[in-house]
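> pasting a predicted model and its sequence here:
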Amino acid sequence: MHGPVLLSWLLAALTAAAGGHCLARLRRSPCTAHAADRPAAASRHAYESDAAEALMGFGMAAMAVSGSTVPAAVWAWLFGAPAVAFLLAAAGGPARRAHRLHHAVGGLTMTYMALAMGAGSGHGHHHPAGAGTPLLTGALLFYFGGYSLWAGVRLLGAPATAAQGAAGLPTATAGLPRACRLSMGIGMFAMLLTM
């Protein structure tokens, strides 16, 4: 990622925290807890969504700090394969199509940034500003900027409920998945801005 080192580390911390929360949700997924309370389709969707968001969060964190030290082909496979899977799943049926398309756009955007980094960096750890196609980068900035605003509005409208944490202390949980999606949308926007 091109830009100040502090920004890269802050972005990595933000997206790794979001990925960690998604991974924690994945561990106590509807497949293992409260499976009888939810329909099978909702359980599969929640598991699929948590897995995709955990991969995206940790991948964004790794890409933010490692830059072009990892070959672009590795990033392209890591994000491109799930993106294609989400595209095929979205084409296969109307259930959760918008959500799957969003994950596909995220994976394809990460692939695009990785390939632009690989093409734009000769020897250093960062790619030069202006790598990538300006029109495509602008369209993706528009998409993730709009998504971040939409996710922020949804987060503000989330009901304030509390649940008992591991230590018995109340923890606000209603907005955590939305906050993770918002932070990853902002992270994607910030990574695109530095291209």
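Alright, I've got the coordinates.
> CA atoms for contacts and neighbours, from now on please.
Fine.
> what about the nearest residue to residue 158 once chain neighbours are set aside, how many neighbours?
Counting by Cα to Cα, 6 or more residues apart in numbering, residue 175 is the residue found nearest to residue 158 once chain neighbours are left out, at 5.7 Å. Around residue 175 there are 17 other residues, counting by other Cα atoms under 10 Å.
> residue contacts, residue 175?
Counting by Cα atoms under 8 Å, 6 or more residues apart in numbering, residue 175 touches 155, 158-160.
> please redo it, this time with the cut-off set to 10 Å
154-161, 181 (Cα atoms under 10 Å, 6 or more residues apart in numbering).
> for it, give its distance to residue 118.
In this view, residue 175 and residue 118 are 37 Å apart by Cα to Cα, to the nearest Å.
> before we move on, back to that, just the buried residues of the contacts of residue 175.
Neighbour-count burial (16 or more other Cα atoms under 10 Å) applied to those gives 155, 181.
> of the contacts of residue 175, closest to residue 66?
When the contacts of residue 175 are ranked by distance to residue 66 (Cα to Cα), residue 181 comes first, at 22.4 Å.
> which one is that closest one nearest to, not counting chain neighbours?
Nearest to residue 181 is residue 151, by Cα to Cα, 6+ apart, at 7.0 Å.
> mind checking how far that neighbour is from residue 175?
Residue 151 is 10 Å from residue 175, by Cα to Cα.
> kindly report the same for residue 40.
23 Å.
> again with residue 187
18 Å.
> hold the first one in mind and look at this next one:
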Amino acid sequence: MHGPASSGWLLVALCAATGGYCLLRMRSSVEEQCRAAGGEALMGFGMAVMAVPAAAFTPPSWAWQAHAAVFGAAGLHALWAARAAPRHLHHLVGAAAMVYMAVTMAASSGHGRGHGPGHDGPGTPLLTGILLLYFVAYVLVSGIRLVPASAAAGGAPGTGWGDRPELARACRLAMGIAMVAMLPAM
């Protein structure tokens, strides 16, 4: 990712911590939560890899192609799951954004900053702008939904910290914020 190294490492830490918590959530006794947590862990770790500052490590272009293939498969899985539950459409958009960023990173490796697919000159590419607007709206709505949940829910007695819905919402909010930070750097 292009940009200052310090913010890149902060994004790496945020995304990796979120992915790690989502892995812990996979141990939940609630089957739907386990499935969602697996996809969110993949997204968190994938975003952590993508956020590593270019000055620290520049992967070969085939790594971005592999990244795009993994998230393309995750997008197909989210599309399949969205048939039964429309809430998976957000996972589809997230996977599509990851594919877009991986393809852009592969195309821009060796070509300079910001000249990926759909870039028609100075400014922000149209797809980047659309994704940015989506994730800004997602962050705002998620933040609003999180406030009442954290104020009202202290966690049911006997519920493990991995099963608390407000923590899962906070992880999704953190990943949305990370996506908002990463997209303009494309």
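Sure thing, it's come through. All of these numbers come straight from a predicted model, not from anything done at the bench.
> and the TM-score between them?
The TM-score (TM-score structural alignment, normalised by the length of the second structure) is 0.83; 173 aligned residues with a Cα RMSD of 2.6 Å.
> buried set for whichever strand or helix holds residue 146 of the second structure?
Here residue 146 of the second structure, judged by DSSP states H and E, is contained in helix 126-152. For helix 126-152 of the second structure, a neighbour-count test (16+ other Cα under 10 Å) marks 128, 131-132, 134-136, 138-139, 142-143, 146, 150 as buried.
> can you tell me what the residue nearest to residue 181 of the first structure aligns to in the second structure?
Residue 151 of the first structure maps onto residue 142 in the second structure, with residues paired by TM-score structural alignment.
> contacting residues around that match?
By Cα under 10 Å, 6+ apart, the neighbours of residue 142 of the second structure are 136, 169-170, 172-174, 176.
> mind putting the residues you listed into CSV with secondary structure and distance to residue 1 of the second structure?
CSV is the format used below for these (DSSP: H, G, I helix; E, B strand; the rest coil; distance: Cα to Cα, whole Å):
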residue, secondary structure, distance to residue 1 of the second structure
136, helix, 19
169, helix, 26
170, helix, 24
172, helix, 21
173, helix, 21
174, helix, 18
176, helix, 17
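> between the residues you listed, which is closest to residue 13 of the second structure?
For the contacts of residue 142 of the second structure, the nearest to residue 13 of the second structure is residue 174 (11.2 Å; Cα to Cα).
> what about that closest one, how many neighbours?
Residue 174 of the second structure, neighbours per other Cα under 10 Å, totals 21.
> do the same with residue 44 of the second structure
29.
> hang on, residue 77 of the second structure packs against residue 84?
No: counting by Cα atoms under 10 Å, residue 77 of the second structure stays clear of residue 84, with 11.9 Å between them.
> higher neighbour count, those two?
Legend: neighbour count by other Cα under 10 Å for residue 77 of the second structure and residue 84, higher for residue 77 (16 against 9).
> name the element the residue nearest in space to the middle of the first structure belongs to?
Nearest to the mean C-alpha position of the first structure, by Cα atoms, centre = their mean, lies residue 56 at 3.8 Å. Assessed by DSSP H and E, residue 56 of the first structure sits inside helix 40-66.
> quick check: closest non-adjacent residue to the corresponding residue of the second structure for residue 178 of the first structure.
Taking TM-score structural alignment, the alignment pairs residue 178 of the first structure with residue 169 from the second structure. Excluding its sequence neighbours, the residue lying closest to residue 169 of the second structure (Cα to Cα, 6+ apart) is residue 146, at 6.5 Å.
> give me every residue that touches the one you found.
Residue 146 of the second structure touches 140, 165-170, 173, counting by Cα under 10 Å, 6+ apart.
> and what of residue 60 of the first structure?
Residue 60 of the first structure is in contact with 11-16, 19, 54, 66, 110, 184, 187-188, 191, counting by Cα under 10 Å, 6+ apart.
> run the last query once more with 7 Å
12, 15 (Cα atoms under 7 Å, 6 or more residues apart in numbering).
> from residue 32 of the second structure, how far off is the residue of the second structure positioned farthest from its centre?
Relative to the C-alpha centroid of the second structure, counting by Cα atoms, centre = their mean, residue 157 is the outermost residue, at 31.0 Å. Note on residue 157 of the second structure: its distance to residue 32 of the second structure, by Cα to Cα, is 21 Å.
> go on, residue 168 of the second structure?
For residue 168 of the second structure, the distance to residue 32 of the second structure - Cα to Cα - is 13 Å.
> of these two, who's got more company?
residue 168 (22 against 10).
> mean deviation of the helix or strand containing the more buried one from the first structure?
Using DSSP H and E, the element containing residue 168 of the second structure is helix 165-182. Compared with the first structure after fitting, helix 165-182 of the second structure has a mean deviation of 0.8 Å; criterion: mean Cα distance after the TM-score superposition for the first structure.
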